[in-house]
Each structure stands twice: as structure tokens, then as C-alpha cells.
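Visitor: Sequence below, structure please.
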Amino acid sequence: MKTFDEFATALESLFDPREAQSIARIVFEDCFNLQRSQFAQVTLNDTQTARLQSIFSALQRNEPLQYILGQADFYGLKFKVDPRVLIPRPETEELVEWVLDTLNTSSFTTSPRILDIGTGSGCIPITLAKKQPRAELWGLDVSAAALALAQENARLNQVQVHWLEADILQEPHWPQHFPNHPAFDIIISNPPYIPEQEQELMPAQVTQFEPHLALFVSDDDPLVFYRQIARFAQQYLRVNGYLFFECNEYNAKAVLALLVETGWKQVELREDLSGKERMVRAVFA
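Guide: Sure, this is the predicted structure:
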């Protein structure tokens, strides 16, 4: 596999042709710093070929491409990723877009304060800090290992984010971490939402490599994070502040109902570009 076409053809034994082409393009761009117009003219040297074979072998083991390369693209930015954090998804880009639209069309203070709960790689607050330099961003996660990587990503993208290690389910600790309230104009979360019983339905790429702590929730109470974060937000959002959730397409309506039942206003459910119900926004009044 010394050429782009040879690599893409080999990948078709693992992926459908369209995905194989996409993966081959990403590898040649990110690993070898080549432009698409150069792919057909380049023959890789022995060192590059060995690297390509190593990548192919890792893909055969179901390892996600982003972990193999050590980075992921998100909203036009580069983020370091490894098994400490979830790989940023395109659906989360759509959530960020909704937050940015809200920031641009609402009357916030000159420096709106925004908290992302379950921040992982930090892709949400870092992107918002990059696109809205006047905002003050916070990222919270229960995992110290995830926060260490998020800090690296903030340095990589040259933004300032306040990081906090905490378990949002531990309500008695909230005043310790957030002594001042109301504290935020926007609270965002893409929490764990896949019931444990659905693990067997997930691709091996996900279950073998991505952190279960960030993915799965107890079968007994799959909405526990939504309920607790909504409760937290009712204490720490300013009046007319916004709460944003990313959801499982199968529980989005249940999240919407939970917010309506607990007194949130202007609760809106939005589909992603694939037509799946994946995002909810609500106003604290």
C-alpha cells in the first residue's frame, strides 16, 4: 500500500466504499500533510508505508481512526483524543451551532458565563471560547484524566477555559464547587444516555475503546443525568438563561417531557441533519 488508491481499495475490505475513501483521505491529509490534489501523484516512501500499514492493522482491530491518529476535527478545530475521552461527534457540532445562534440573537451580558457539564475532550467550551472570545467558559467533568486532556486541547487552540473536577450527581457538593449563584447564562450537557442493556447493540469500535463512564447509564434510571443537571441549572442559571441538552434519539421526547414537568419554559426539541431528535433547549424563567 504505497499509493492512495491502494490504501483506499484495501480499506474496502473493512468499510463501505464511501467510508473507505473518506478514511483514506483523512489519513493522507493528517499523517502525510498532503492536499487532495496530490494524492494521485504521490508514492509513499518506506517509512510512510510502514505507518500506513500500522494504521490499517489498527483499523482491522476496530480501533477508531481518531484514536489511531490521536486527533479529531470538530467545528473546524483540531482536538487531541485518546481513550480517556469520547470522540467528538458531528451531532455535537450541531448543538454548538445552536448555542452560537442563541448567543448571537439573545441579549446577554457583555461577558456571558457558560458551563459545559461532562466536558470530556473540552470540544464544546473550547469551540465556544474560540468563536465567542467575550464569553467566560467553564468545563466540568468527573474524570481527572479527561480534564487533563481537555486542558491540553485548550492550550492547543489557544483559549482560556476554567476546568472543574466534580460529580454533578453529588448534589451536596454543589455549593462547594459553585459558591456563587445564579452563576451562568448558559448550561450545556451531552451526558451519558445509553442504557447499559444496549451495550450489545453498540459497534465494537465504541464498546472496546471509548470510555464507558461517558457513554452508559443505569437501566434503572436512564434520565438520571438529565434530571439532576436540570435541577442544578434551576439553581445556577440566571433568569432567562438557557439549558441545552444533547439526547439519545430514543429518549429525546422523555427529556423534553421532564423539562416541561419541572417548570422550564420555551422547551424546544430539534432534529439533527439526519432527521433524528437529538437536541433540547429550554429557558429558565
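Visitor: Please count neighbours and contacts with C-alpha atoms only from this point.
Guide: Fine.
Visitor: Same question for stretch 276-285: list its buried residues.
Guide: In terms of neighbour count (16 or more other CA atoms under 10 Å), stretch 276-285 has its buried residues at E277, R278, M279, V280, R281, A282, V283, F284.
Visitor: compare with the first, here's sequence two:
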Amino acid sequence: MSEPLPPTTLTCAQALTAARALGLERLDAQLLLLHALGKPGADRAWLLTHDTMPLPQETARWFQELNLRRAAGEPLAYLVGSKEFFGLELQVDGRVLVPRPDTETLVEWALQQLAQAGMPASARVLDLGTGSGAIALALKKSRPVIDVTAVDASSDALAVAAANARQHQLPVHFLQSNWFENVSGLFNLIVSNPPYVADADPHLPALRHEPLQALTAGKDGLSDLRQIIDQAPTYLQPQGWLLLEHGYDQARAVRELLEQRGFAEVQSRADLAGIPRCSGGRWPDPAAGTGSQTAG
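Guide: Next up is the predicted model:
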């Protein structure tokens, strides 16, 4: 076994300065250096107390490679191999989208619905297009008694999600299915963060490192949302809820689709930036004779 290469003259502080010169954000540079050093991202204070420490040559070379990849637009989460979402550290790579903070809005809304009177404690929940498993695992972690099924058309994505479930010891059912194609049974709550970017959206080049099939959905970005809204009632218990994430400018269109399909209490929820990020509605109980209506 070969001996490790001797340290370089490049210190931690100098390495971070070089990364900033490439255009990297300070936090990104720090997290990449910690990753190259084999230290957790929470150890940023360690860098301050070891700013004059010379880097091993292997570390310096790897850090430089990571910097160049980040400067070229590769997501930080792919480079370090993980992303925190709703208090869970999730493994992510190029097989799945990087979980976004905006999606926590959908999780919070889903948890509010699960806490409503009339919702069974062991509610059945379906997560369509689970990707890394972020939504499904966040819900299961927050409410362990619910029964969660996570669906994705991609076997690669399901492998990532299943690994995350094992890591956090969260029992979730995983199913390969193109939306509802292989789904059976009725659910009290269906949640989804489907593709909603238009095929010609000018922001797509900035997302080139992430799986395209998990991003785009036709000319207007609504193709998958239309399909989910159209088919969801077949799989919802009476009074069950469908909650959907969508683009920043799609709330009105999604609400209209929900109303046209017959959902009641149709409404939207804003993210932390005040942008309507999610829309959803309740599937009425035909026996109760309730009609569609829109909430604020």
C-alpha cells in the first residue's frame, strides 16, 4: 500500500480563497472543503480553528476538482452526496432531483391535513414521483403510524429512496409505477411534486445536471399535473385530499384543473418567499352531497 502524499503548502484558508476566486459561494466552498477532508458539513467552525493547516496533496487535488465541477453548475448536493430536507439527511445523486426547501411547504400542509379531525391516525398516504423519498420519509418520520406508499417510474430513483429509508429506519412501501399505473387501493391523502417545468423553459440549462424526465412536463409544464388530477379521485377515499407542488406561476391553472375535476375546498399555499407553491383540494363524499367550492 502506497504512502500518502506529503502536505502541500496550501492551507485551508488559502484553499477557500482560491475557491472564491472561481466564483463559488463561501458556504459552498466551506462544505466542499469539509467533504474533501472527510468531515461533516456541520464542522464549519473546525475550518476557522485550522485555517493555517496545510492540506494533504490528495485533498488539495480533490478539492480543486470539486470546485471546478461546482463552478460548472453541478449541484452541491451531488458533489457531497447528500442534502438535508425536513431534518433528514438524504443521500442524493444524479439519479434524482435535489430536494428543495420549497417542497417543505407541501410536507407541512400534508401534516396539517393528517392532523385534522376525521383523518384516521393510521391514514394511508401515497407519494407520487417520490425521487429521493424526501416527502414520503419526512411524513413517515413526523407521523410514524401512517401507512406510506412511495411511487416512482424510475427504478434508479426508487433505489435511492429505498436506501434513504433504510438509513433512517423508516418503513415505507416502494412501488415502481408511472403515476397510478400500478397503484391499487384507496388513500386518505395523495401528495406529489411532479415535473412542472415547460419543455422550452429558459431556466432548464441551469438544471442540466439533474434528470430531465423529473423536471419537464410538456409545452406548458402542466401535462403530469393534469394526469394526476384527472386520475386521483379513483384512488382517494371520500373526503381524501390531493396536494400538489407546482411552478411559481401555475397556482391559478392548477386550481382551475382541480375545480373542473370536482374537488372541493380548492386552495393554494405559499412558500417562505410568499409564492403560491402548492395547490390542492378535497375529494367530496358523494353520499354527503357536497359540491365543489373554492377556499381562499
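Visitor: Superpose the two chains and report the TM-score.
Guide: Once superposed, the chains reach a TM-score of 0.87 (TM-score structural alignment, normalised by the length of structure 1), with 269 aligned residues with a CA RMSD of 2.0 Å.
Visitor: quick one on the thing from earlier: return the subset of the buried residues of stretch 276-285 of structure 1 lying in strands.
Guide: E277, R278, M279, V280, R281, A282, V283 (DSSP state E).
Visitor: Farthest pair within these?
Guide: Using CA to CA, these reach their maximum pairwise distance at E277 and V283, which is 18.7 Å.
Visitor: Break down the stretch 101-250 of structure 1 into its strands, ranges please.
Guide: 113-117, 136-141, 162-165, 184-189, 194-195, 216-217, 237-246 (DSSP state E, counting those that start in this stretch).
Visitor: circling back to that earlier point, from the ones in strands among the buried residues of stretch 276-285 of structure 1, which single one is nearest G241 of structure 1?
Guide: Looking across these and measuring by CA to CA, the closest to G241 of structure 1 is V283, at 5.8 Å.
Visitor: isn't the closest one right next to L243, touching?
Guide: Yes - V283 of structure 1 lies in contact with L243 (CA atoms under 8 Å); the separation is 6.3 Å.
Visitor: that older thread, need the strands of the stretch 101-250 of structure 1 in a markdown table with mean neighbour count and distance to E210 of structure 1, can you?
Guide: Converted to a markdown table, those look like this (neighbours: other CA atoms under 10 Å; distance: least, CA to CA, whole Å):
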| stretch | mean neighbour count | distance to E210 of structure 1 |
| --- | --- | --- |
| strand 113-117 | 24 | 18 |
| strand 136-141 | 24 | 16 |
| strand 162-165 | 17 | 20 |
| strand 184-189 | 24 | 18 |
| strand 194-195 | 19 | 13 |
| strand 216-217 | 20 | 11 |
| strand 237-246 | 22 | 18 |
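Visitor: The equivalent of F7 of structure 1 over in structure 2: which element?
Guide: Aligned counterpart of F7 of structure 1 in structure 2: L16 (TM-score structural alignment). According to DSSP states H and E, L16 of structure 2 maps onto helix 12-21.
Visitor: before we move on, back to that, can you tell me the helix or strand for the closest residue to the match of F7 of structure 1 other than its chain neighbours?
Guide: With sequence-adjacent residues excluded and distances taken as CA to CA, 6 or more residues apart in numbering, L16 of structure 2 is closest to A29, at 6.1 Å. Element membership for A29 of structure 2 (DSSP H and E) is helix 26-36.
Visitor: Would you mark the buried spots in that helix?
Guide: Residues of helix 26-36 of structure 2 classed as buried by neighbour count (16+ other CA under 10 Å): D28, A29, Q30, L31, L32, L33, L34, H35, A36.
Visitor: One more: stretch 55-66 of structure 1?
Guide: I55, F56, L59, N62, E63, P64, L65, Q66.
Visitor: Rebuild those as TSV, extending it with distance to M1 of structure 1.
Guide: What follows is those, written out as TSV (distance: CA to CA, whole Å):
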residue	distance to M1 of structure 1
I55	11
F56	10
L59	15
N62	19
E63	19
P64	20
L65	18
Q66	20
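Visitor: Would you point out the most distant pair within those?
Guide: For the buried residues of stretch 55-66 of structure 1, the farthest-apart pair by CA to CA is F56 and Q66; their separation is 12.9 Å.
Visitor: Tell me who's in contact with the residue nearest in space to the middle of structure 2.
Guide: Residue closest to the average C-alpha location in structure 2 (CA atoms, centre = their mean): P99, at 2.8 Å. P99 of structure 2 makes contacts with K83, F85, S132, A134, as judged by CA atoms under 8 Å, 6 or more residues apart in numbering.
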